[in-house]
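Engineer: Kindly return the folded structure for what I paste below:
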Amino acid sequence: MLLILRDTPPKGERTLAQAGHTQDVLNMRKRFQEVMQPEAVELVEGLTGRRVIGFMSENHIDPDLGAEVFVLEPADEPGQLEEAESTDAQG
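Structural biologist: Below you'll find the predicted structure:
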């Protein structure tokens, strides 16, 4: 599962980046993603009904982009993903 985030920096990050401190911003984002990883993995596992076996995250400053990659375990049975999507759509 790939999530692309755009134009999300808080004012403080924007100010630092504009002042030339882009590496500091990238380091801060990396630390934040490390702290948030367990919660993000739990959310994706709950939404998909599949275990996350790998997580990768990367950021770019100009343009402001973030990529979150969740690698899911293979589906046990054909149709498992469709069943999870159907359940989510029903609420």
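
Engineer: hey, let's count contacts and neighbours off CA atoms from now on
Structural biologist: Fine.

Engineer: residues making contact with stretch 5-25?
Structural biologist: 61, 63-67 (C-alpha atoms under 8 Å, 6 or more residues apart in numbering).

Engineer: Repeat that for stretch 58-73.
Structural biologist: 1-9, 17, 22, 26, 29-30, 41, 44, 50-57.

Engineer: rewinding a little: report the buried members of the contacts of stretch 5-25.
Structural biologist: Neighbour-count burial (16 or more other C-alpha atoms under 10 Å) is assigned, among the contacts of stretch 5-25, to 61, 66.

Engineer: Please flag which of the contacts of stretch 5-25 sit within strands.
Structural biologist: 65-67 (DSSP state E).

Engineer: and for comparison, fold this next one:
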Amino acid sequence: MEDLTPGGPTAAEISTSVVRVLARYTGRGPTKARTYRADDLVAVLLEENLTQSEQTLVEAGRGELARHARLALQDAARQDLVAVVERVTDRTVRAFLTATEVDPDVAVLVFHLEPTRA
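Structural biologist: Sure, this is the predicted structure:
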């Protein structure tokens, strides 16, 4: 088991790389990212993700549209996000899940890793 709390070289590298990938896809990355890892699970908590246009939608009462757009972008980035986690952990990602809230502006990316062989 590794990195139950944020920190450590693996967690920091995943956080930094995820922010870079999302910035390429959205034009701006989240301002806060923390990675947690336990056994076969990696979770990346992201804060302050929304672009100006997504924030405008939220302020106009169209938060669901902004949330769906953000989920679509995260899904479009799936292959690159999975590649980051596989490279850093040297493990295969079995499943990728994402959830996004717009108020507060928080998202989580969850990567379920293939079990290690004993």
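
Engineer: Put one on top of the other, what's the TM-score?
Structural biologist: After superposition, the two chains reach a TM-score of 0.81 (TM-score structural alignment, normalised by the length of the first structure), with 77 aligned residues with a C-alpha RMSD of 0.8 Å.

Engineer: In the first structure, which residues correspond to the top helix by length along the second structure?
Structural biologist: Identified as the longest helix of the second structure according to DSSP state H is helix 8-26. Using TM-score structural alignment, helix 8-26 of the second structure lines up with nothing in the first structure.

Engineer: buried stuff in the helix or strand that that helix is followed by?
Structural biologist: Per DSSP states H and E, the first helix or strand lying C-terminal to helix 8-26 of the second structure is strand 32-38. Under the neighbour-count criterion of 16+ other C-alpha under 10 Å, strand 32-38 of the second structure has 33-37 buried.

Engineer: Same question for stretch 6-26 of the first structure.
Structural biologist: The neighbour-count check on stretch 6-26 of the first structure (16+ other C-alpha under 10 Å) flags 13-14, 17, 22, 25-26 as buried.

Engineer: Spatially, which two of those are the most separated?
Structural biologist: The two members of the buried residues of stretch 6-26 of the first structure with the most space between them (C-alpha to C-alpha) are Arg14 and Leu26, at 11.4 Å.

Engineer: What's the separation between Arg70 of the second structure and Gly8 of the second structure?
Structural biologist: According to C-alpha to C-alpha, to the nearest Å, Arg70 of the second structure and Gly8 of the second structure sit 28 Å apart.

Engineer: Same drill for the two, tell me which one is more crowded.
Structural biologist: Each of Arg70 of the second structure and Gly8 has its neighbours counted (other C-alpha atoms under 10 Å); Arg70 has more, 22 against 13.

Engineer: what does the more buried one align to in the first structure?
Structural biologist: In the first structure, Arg70 of the second structure lands on Arg29 (TM-score structural alignment).

Engineer: with the second structure superposed, average distance for the helix or strand where its match lies?
Structural biologist: Mapping Arg29 of the first structure onto the secondary structure by DSSP H and E places it in helix 22-48. Aligned to the second structure and superposed, helix 22-48 of the first structure gives a mean residue distance of 0.7 Å (mean C-alpha distance after the TM-score superposition for the first structure).
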